[in-house]
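Asks: no sequence on this one, just coordinates:
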């Protein structure tokens, strides 16, 4: 008899979660008004949930502007094939009133129309592709587009935070919650 290993990842509530995860779940619920299924499943490991939330909160405090942060997140999410993150962060970009052509390009993994934004997307890919050992030419292109050395390290933080999220969401087979279904992504948004 075969067991669905993804069924091991229970969708916890504040009441059912391990005690160490309850404050994090309650914080998410206060911030968003509900507990996304992915968060409920991540709560199986309180350390993973707290680690992701702390890294994500730190990333939100970087000097990258909100759309810039979303460029990093969407680049990681599409590269790592996380349908939950792509949908959630598409909703965020729409809320930020990002131009539709930017949202569409990010979802499709295509170059962005704005040179500075494209430099950020390309640098994020380079960080991922080279596991941080980005070459001089790629780093110079990023800096010449108006980004800073601080921004380069902030990209690394974003890649780290959202690698945790995308990998965890895929492992736990996180479903797309109803508020994000309008932004569903199957990886073929071309």
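Replies: It's in. Note that this is a predicted model, so its numbers are computed, not measured.

Asks: Only C-alpha atoms from now on, for both contacts and neighbour counts.
Replies: Will do.

Asks: where do the helices sit along the chain?
Replies: Secondary structure of the chain (DSSP state H): helices at 22-32, 37-42, 46-60, 66-80, 83-95, 100-108, 115-129, 136-144, 149-171.

Asks: A further structure is provided below for comparison with the first:
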């Protein structure tokens, strides 16, 4: 049951009705997220206005959907992961492409560069270094697109965090959960993991680096999963992004 009440056409006041009508116009339906957000017309109006503005930006609809899916996955929002997985599927993304997006990778080089810097911004809380920005620019990401990446992170983080608080009932087909680890593959100790140019990891101090030492790794579905410490989140890199893995001898 939703923690916050879902505003319906029967319970809405005039302002709420106008906003829910706008949601219906933009999305073709009123998902539970928006019905819960309508408890505060100011919050819902701000969200819709920002969403509408960003649809007029430089990033394509496909990349915007990939960003929404990546941000939801990074923020652990199962509701939004389900919603954007469904929408991505309707846009022609395969299950493999959806899984790759959640790991910040895409076949299209430009989309891949956008997702990579978006994940860097998310995990560093915006404190990225010049090398990350330079790498994105070298891969064709414009300054306008860099700005929009931050905008989309803010927009989708708002919906993710709102879902954490409101806990609306899921009204989309469920996707693979974001909470916890569902991996069954064997973890192995690696003395070194190095990535190719354009890819990065967070080390034990939260710094963006190209290589890490003495970590645990596991390979699943064409992705290398990396744990730099027992308390750190698992980081995922697609196989083309990995330059070197040196395993420690098993005893």
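Replies: Received, thanks. Owing to the predicted nature of the structure, the values given are computational and were not obtained by experimental measurement.

Asks: Kindly state which of the helices of structure 1 is positioned closest to residue 183 of structure 1.
Replies: Residue 183 of structure 1 lies closest to helix 83-95 among the helices of structure 1, at 4.8 Å (Cα to Cα).

Asks: Pull out the buried residues from the closest one.
Replies: Buried residues in helix 83-95 of structure 1, counted by 16 or more other Cα atoms under 10 Å: 83, 84, 85, 86, 87, 88, 89, 90, 91, 93.

Asks: okay, those residues in CSV with distance to residue 7 of structure 1 next?
Replies: CSV is the format used below for these (distance: Cα to Cα, whole Å):
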residue, distance to residue 7 of structure 1
83, 19
84, 18
85, 20
86, 23
87, 22
88, 23
89, 26
90, 27
91, 28
93, 32
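
Asks: and which of those residues is nearest to residue 17 of structure 1?
Replies: Of all the buried residues of helix 83-95 of structure 1, residue 17 of structure 1 sits closest to residue 84, with 21.2 Å by Cα to Cα.

Asks: re the thing from before, looking at the helices of structure 1, which is closest to residue 181 of structure 1?
Replies: helix 83-95 (7.3 Å).

Asks: The closest one corresponds to what range in structure 2?
Replies: Alignment of helix 83-95 of structure 1 against structure 2: residues 78-90, by TM-score structural alignment.

Asks: Ok, stretch 148-165 of structure 1 next?
Replies: Going by TM-score structural alignment: stretch 148-165 of structure 1 matches residues 142-159.

Asks: Would you pull up how far that stretch lies from the middle of the chain?
Replies: Averaging C-alpha positions (Cα atoms, centre = their mean, to the nearest Å) puts stretch 142-159 of structure 2 11 Å from its chain's average.

Asks: If we ignore the residues flanking it in sequence, what's nearest residue 156 of structure 1?
Replies: residue 127 (7.0 Å; Cα to Cα, 6 or more residues apart in numbering).

Asks: That neighbour against residue 138, yeah?
Replies: No. Using Cα atoms under 8 Å, residue 127 of structure 1 makes no contact with residue 138, being 9.6 Å away.
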